[in-house]
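>>> Based on what follows, work out the 3D shape:
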Amino acid sequence: MIRLRLDIAYDGTDFSGWATQPGLRTVQGEIEAALARLLRAPEGELRLTVGGRTDAGVHARGQVAHLDVSAEQFERWGASQRRGSGSGSQTGVDAAAGDDSVRLMARRLNGVLHRAASDIAIHSVAPAPAGFDARFSALRRRYEYRLRPENARRDPLTARFTAEVPRALDLGVMQRVSEDLLGLQDFTTFCKAREGATAVRELLAFEWRETEDGAYAARIEADAFCHSMVRALVGSVVAVGHGRLSSGELVELRDARERTSRFTVMPAHGLSLEEIGYPEDAELAARAEQTRARRDPLDD
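Model prediction:
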């Protein structure tokens, strides 16, 4: 089998999230259906593994997935291949594949998608390096959350991607309290609990800026995120920004490691997955093995 890396973007407005769900329109479902048509494969044979599962309504500019195909399917897709001595890629396929072949693979998949899912764009398709796993090899994920406070001029052209907050917000206060949340922490307060899972994550960046159209945008980066964590973090900082919480109270809520109604989880449509970062090729397999190991809870 030949492993391919796909770089993907989508407008999440009309999707019920990334993951395939019976009877619902999802990003994974649309791409896998397009792949089945393109490669003449039985339904369900071609399965994508994604780097960051997004919820219903969440967008992406920098999504990454991998796909395993047979040599025959790879050839049918239109990419060139070269049987080698086994050095470099595990598959013996030329990992570079040639710029023209890579562009052709993305163009052909986009052509099929355009008819049923024009709100998805495939930026690139290329053979993955040995050891690559879109999910487990990742070092970090970066999201952006856009919101517009009540004193900002409304922009209908960005409304699908920007949450409206009907309150005045202090951007300086929001930046300071965001910095207090950085580091290796147990983020149970900001996550929907999943049995047997831990909410220990390392929050690497949480920065705010004012955009050219007057919105506020948060850049949030971590080694990984648990379910609803980004939108909950933003909601908690917004609560401080309009005075519902103090910065000290927010830190206390974080350290309590319990879900709370003291702040609101923000709407999905303001959120976009911007980038997934990976290590150098030689370190991909080791990173995947490290990530698969379950994190231990933090000591009190």
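
>>> Please make it C-alpha for all contacts and neighbour counts, starting now.
Noted.

>>> Could I get the full set of strands for the stretch 101-250 of the chain?
Taking DSSP state E, counting those that start in this stretch as the criterion, the stretch 101-250 of the chain contains strands spanning 120-127, 140-148, 163-164, 183-186, 200-210, 216-222.

>>> Format these as a markdown table; extra columns: mean neighbour count and distance to Y278.
Written out in a markdown table, the entries for these read as follows (neighbours: other CA atoms under 10 Å; distance: least, CA to CA, whole Å):
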| stretch | mean neighbour count | distance to Y278 |
| --- | --- | --- |
| strand 120-127 | 21 | 15 |
| strand 140-148 | 23 | 7 |
| strand 163-164 | 20 | 30 |
| strand 183-186 | 16 | 19 |
| strand 200-210 | 18 | 15 |
| strand 216-222 | 21 | 13 |
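
>>> Please generate a structure for the following sequence too, so the two can be compared:
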Amino acid sequence: MSDEVQPGYVRVRLDLSYDGTEFSGWAKQAGGRRTVQGEIEDALRTVTRSRETYELTVAGRTDAGVHARGQVAHVDLPEGVWREHHEKLLKRLAGRLDRDVRVWALREAPSGFNARFSAIWRRYAYRVTDNPGGVDPLLRNHVLWHDWPLDVDAMNEAARQLLGEHDFAAYCKKREGATTIRTLQELSLEKGADGIITATVRADAFCHNMVRSLIGALLFVGDGHRGPEWPGKVLAAGVRDSAVHVVRPHGLTLEEVGYPADELLAARNKEARNKRSLPSAGCC
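Below you'll find the predicted structure:
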């Protein structure tokens, strides 16, 4: 599939962050629900005084209630619009957007860049505390409270078994025609001095509900309901397990998106569009 920028247009990269508490996710929806994409596209149309809505493509669509600190998107703007407005666009967007969403950088993207398909990894953090007193009220929209003591060492032992390329069907909400094969590059947990346990999850891409399902399984290990081997057995079984809970979205933040060197963007863009399959086992 070609991803050439149309003649007369400029591809612009946006770096942005948002508090997902009051949003119905990233993607525009019917029925007038408030979404991050809808807010930014409306603001962009207003501040450039355009009649047309310029559609954003995002690195990772986040669900309702999920936050982002290092989200990346792109938009193709007419050359005239970009030339006229780009110097003041950042400040004008800051004046137009609500305080729970911010665009931090706007720049012309290098050749071959696609915010979604050029990415080589996405890194999320999920934050949870087992503090008997609950969550600091100032962090209540960003940290999950788990009311059982958690064994972080047992959770890390379980997490190591999930690393690598696998079919994560057991941890994904199935979507017709979409693959559930992913490469999980990092899954580790660390408890800070403040008592907050931060799970770092990095993969080439994620299927729907994957991070929140993985965390749900690890919490079951951490509080002693299952042994450290259980999440790996669920993965190998390849089917949804009713004991794997999709934890609440507010503990999840998209922290960063990684891209290759500029000269490799186009190749990655093409590669990422291919539907993946796992190598079949040899017969002998």
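
>>> What TM-score do the two superposed chains give?
Put the two chains on top of each other and the TM-score (TM-score structural alignment, normalised by the length of the second structure) is 0.93; 272 aligned residues with a CA RMSD of 1.3 Å.

>>> Same list, the strands of the stretch 101-250 of the first structure, but as JSON lines with distance to V102 of the first structure please.
Output for the strands of the stretch 101-250 of the first structure, formatted as JSON lines (distance: least, CA to CA, whole Å):
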{"stretch": "strand 120-127", "distance to V102 of the first structure": "6"}
{"stretch": "strand 140-148", "distance to V102 of the first structure": "25"}
{"stretch": "strand 163-164", "distance to V102 of the first structure": "36"}
{"stretch": "strand 183-186", "distance to V102 of the first structure": "38"}
{"stretch": "strand 200-210", "distance to V102 of the first structure": "33"}
{"stretch": "strand 216-222", "distance to V102 of the first structure": "29"}
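
>>> Out of these, which is closest to N110 of the first structure?
Counting by CA to CA, N110 of the first structure lies closest to strand 120-127 out of the strands of the stretch 101-250 of the first structure; the figure is 6.1 Å.

>>> which residues of the second structure does that closest one align to?
Taking TM-score structural alignment as the measure, the second structure aligns residues 101-108 with strand 120-127 of the first structure.

>>> for stretch 174-188 of the first structure, same thing?
So stretch 174-188 of the first structure sits over residues 155-169 in the second structure, by TM-score structural alignment.

>>> Report all helices and strands that the longest helix seen in the second structure contacts.
Of all the segments of type helix in the second structure, defined by DSSP state H, the longest one is helix 79-96. On a contact count with 3 or more CA pairs under 8 Å, 6 or more residues apart in numbering; DSSP states H and E, helix 79-96 of the second structure meets strand 9-18, helix 36-47, strand 101-108.

>>> For that helix, list every residue counted as buried.
The neighbour-count criterion (16 or more other CA atoms under 10 Å) identifies W82, H86, L89, L90, R92, L93, R96 as the buried residues of helix 79-96 of the second structure.

>>> now do stretch 149-166 of the first structure
So for stretch 149-166 of the first structure, counting by 16+ other CA under 10 Å, buried means P149, A152, R154, F161, T162, A163, E164, V165.

>>> possible to save the residues you listed as CSV with distance to E202 of the first structure?
Written out in CSV, the entries for those read as follows (distance: CA to CA, whole Å):
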residue, distance to E202 of the first structure
P149, 28
A152, 32
R154, 34
F161, 26
T162, 26
A163, 26
E164, 28
V165, 28
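
>>> follow-up on the earlier one: kindly reformat the helices and strands packed on helix 79-96 of the second structure as a markdown table and extend each row with distance to L278 of the second structure.
Compiled in a markdown table, those are given as follows (distance: least, CA to CA, whole Å):
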| stretch | distance to L278 of the second structure |
| --- | --- |
| strand 9-18 | 33 |
| helix 36-47 | 33 |
| strand 101-108 | 36 |
